[in-house]
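**Q** Next one to model:
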Amino acid sequence: MVSRSRFFSPRLTVGNRPGASASPGCMTLFFGVFLLFGLGFLGFFGYQAWKEVRVRTVYRETTCVILNKRLKENSDSDGTTYAPEFTFRYTVDGRDYTCTGYDSFGATSSGRQGKLRVLAEYEIGGAYPCWYDPDDPERAVLVRKVSWMYAFGLIPLVFVGIGLGGVVWGVRNLGKSPEEQSASRAPAKGGALQPDWTQVLPPVKVVPGQFLAKRLQRGTSQGCELGGLLLFSLFWNGIVSVFVWHVVQEWQSGHRPYFLTLFMTPFLLVGVACALWLIRQLLVAGGVKETLVEIEREPVRPGETVSLRFAQPGPLSLYGLSARLICEEKISYTRGTDTYHESHVCEDRELFQMPAMQVPAGSSWDQTVSLTLPDDAMHSFHAGHNDLVWKIVVKGEIKKWPDFEHAFPFRVVTPKARRELE
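**A** Below is the predicted model:
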């Protein structure tokens, strides 16, 4: 069954119209502010984290005597914040030093009762462990713990990411008119492909096939997908786990860090979701051998008929296996300072639908089908604001295992383009 919608010409999309996008210079300045703001705050939290690392790795433990204690208060238009403050004396190499403070961060925060409970844990005149800097003995802390204030260090990462992406885009398009920005990589006037076909066509990976001429490769390799997901998961959860551990310690010590718990909950949920998705993808990668898709010719012309061969290695127990021909157009355009992305399925055709089956170990299920493209099929292209991609999508429903769905892109070109590519 074929489900077809109209094709959107790259010359008529909003993103390619003159005046549809903001000036690259203005966008560079705008996102530059985001970037500087994010880097400034990230540098501040980075410096605080460096001090905390020194406390844990360089500072030396000794015994101190509490001389005085008080509740430090800072008031402004937003309210009053608090911090416990102690004056304590300690001895290093026979010399007495007096220091005022509590931890390495030294920030005030809301929650007066929690700070009073900290003050109550220390008695004036009592002896307690403390840690001093051997390079500067006048610096010392009464506790070594990760402050929950570091959680705010996650916020500048968002500003850095947005700002850096916007600045890179602005610099690359600086000095170009809207027409040049869209025409630099778009099809030439009249819909004809530009002479350099490799810059206009979307990137496609093909290797020599075993039974047919070419074997299609997945748009994103399994290794790259898992590697990127693993790195992001380790980076995100590594940062979040530090603060989660601190929250757990606070609850175990009898404190009630309600605000910090609520603040960290969404970050924790993102980390859990990322970890679960990584586990799912690892199960698919480790328990399912990838479907092999071979094609008689690539690229393919509109109206041409080619053979496709599908092979699914075992062992595998399937509820069903299907393949579809998909043509998808992706459009991006700007309105003011906002960028929008849309996608339209231009062609959706079922190639085969297999019922439940069992593929034994050491064997492979295979199926060969004929594919005829429409005579009016639009050629593949990769332009500044438009992309049109043809692909074979294989979906498998597996018994007692996560399902999989893989896309294998290929190119559709005009006869002239294929002659020059060959």
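**Q** From here on, just use CA atoms for contacts and neighbour counts.
**A** Fine.
**Q** Give me the residue at the spatial middle of this protein.
**A** For the chain, the residue sitting closest to the mean C-alpha position, by CA atoms, centre = their mean, is F232 at 6.5 Å.
**Q** what's the burial count for the nearest residue to H255 once chain neighbours are set aside?
**A** Computed as CA to CA, 6 or more residues apart in numbering, the closest residue to H255 that is not its neighbour in sequence is G114, at 6.5 Å. Close neighbours of G114, defined as other CA atoms under 10 Å, add up to 17.
**Q** One more sequence to fold, the one below, so I can look at both together:
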Amino acid sequence: WNGIVLVAFLVNWQFGYTKSWSWGTTLFWLLALCIGVYLIMQMLRQAFSTVGIGPTLIETSDYPLLPGERYRVFVKQAGALQVKRFEVILECEEEATFEHGTNTRRESRRVYRETVARHEKFAILNSVPYECECEIAIPERAMHSFKSEHNEIRWRLVVRIEADGWPPIERAAPLIVRPVRVQLTRQATRREAAFPAANEHRSSASLDVSSQVRP
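**A** The predicted structure follows:
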């Protein structure tokens, strides 16, 4: 916006159009200037909040994730803040890409959102980071992570912070949710690990049979 306004002003000034400005034109340029200053202030405020609010660490008890399973989540937030609200949110977004001739249009919508942790009105000291543990559950019939040329399913964990003196800020960590068939394979592996004696007996039996049929 500021670049467009600056170029338009320079063109008007170079060709001498500024000498014949009316009240309407002057009001337009004043409005454009106010909008430009507001956008710059918002950009600087967002940049200061990103730098001023300390780093955010997000960890899960297992990775990648599976539908129908529950996982522990550990969040660590650094920085000196007077927090009004601290939320950990599990989200799933679907994005579709449409092509109309030479134009490409993208549409995204949130298909799942759950607030898994919420804490309000507390202080984070610069020397002592804030730590939070919670639990998430991927719905049993949820769509797994997916990406193709025209469609994408994205899962993520979002940490949303509202603090005194700062605009609300969101930090997200992408998640990978595997298909159900991977879950069945992992469950079979767990059953084999739970009964090692049966697995050993089955292996030795196959060796015995092989030794009997050998000429």
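**Q** So after superposing, what's the score?
**A** The TM-score (TM-score structural alignment, normalised by the length of structure 2) is 0.70; 183 aligned residues with a CA RMSD of 3.5 Å.
**Q** corresponding residue for the residue nearest to the centre of structure 1 in structure 2?
**A** Under the alignment defined by TM-score structural alignment, F232 of structure 1 is left unpaired in structure 2.
**Q** Name the helix or strand for F232 of structure 1, please.
**A** Using DSSP states H and E, F232 of structure 1 sits in helix 222-252.
**Q** Centre of the chain to that helix, how far?
**A** With CA atoms, centre = their mean, to the nearest Å as the basis, helix 222-252 of structure 1 stands 13 Å off its chain's centre.
**Q** Let me know the helix or strand that V168 of structure 1 is in.
**A** Short version, using DSSP H and E: V168 of structure 1 is in helix 154-172.
**Q** Now do that helix: which range of structure 2 does it align onto?
**A** Under TM-score structural alignment, there's no match for helix 154-172 of structure 1.
**Q** coming back round to it: can you pull the buried residues of the helix or strand that the helix holding F232 of structure 1 is followed by?
**A** As assigned by DSSP H and E, the chain's next helix or strand after helix 222-252 of structure 1 is helix 258-287. Neighbour-count burial for helix 258-287 of structure 1 flags 260-261, 264, 267-268, 271, 274-275, 278, 280-282, 284 (criterion: 16 or more other CA atoms under 10 Å).
**Q** Can you report how many residues neighbour E94 of structure 2?
**A** 19.
**Q** again, but for the one 4 residues further on
**A** With neighbours defined by other CA under 10 Å, the count for F98 of structure 2 comes to 12.
**Q** From E298 of structure 1, how far off is the counterpart of it in structure 1?
**A** When structure 1 is aligned by TM-score structural alignment, F98 of structure 2 is paired with Y333. Distance, Y333 of structure 1 to E298 of structure 1, by CA to CA, to the nearest Å: 31 Å.
**Q** which strands and helices sit next to the longest helix anywhere in structure 1?
**A** When structure 1 is parsed with DSSP state H, its longest helix is helix 24-57. Secondary-structure packing of helix 24-57 of structure 1 (3 or more CA pairs under 8 Å, 6 or more residues apart in numbering; DSSP states H and E): strand 127-133, helix 154-172.
**Q** any idea where the helices of structure 2 begin and end?
**A** 2-14, 23-52, 180-194, 196-213.
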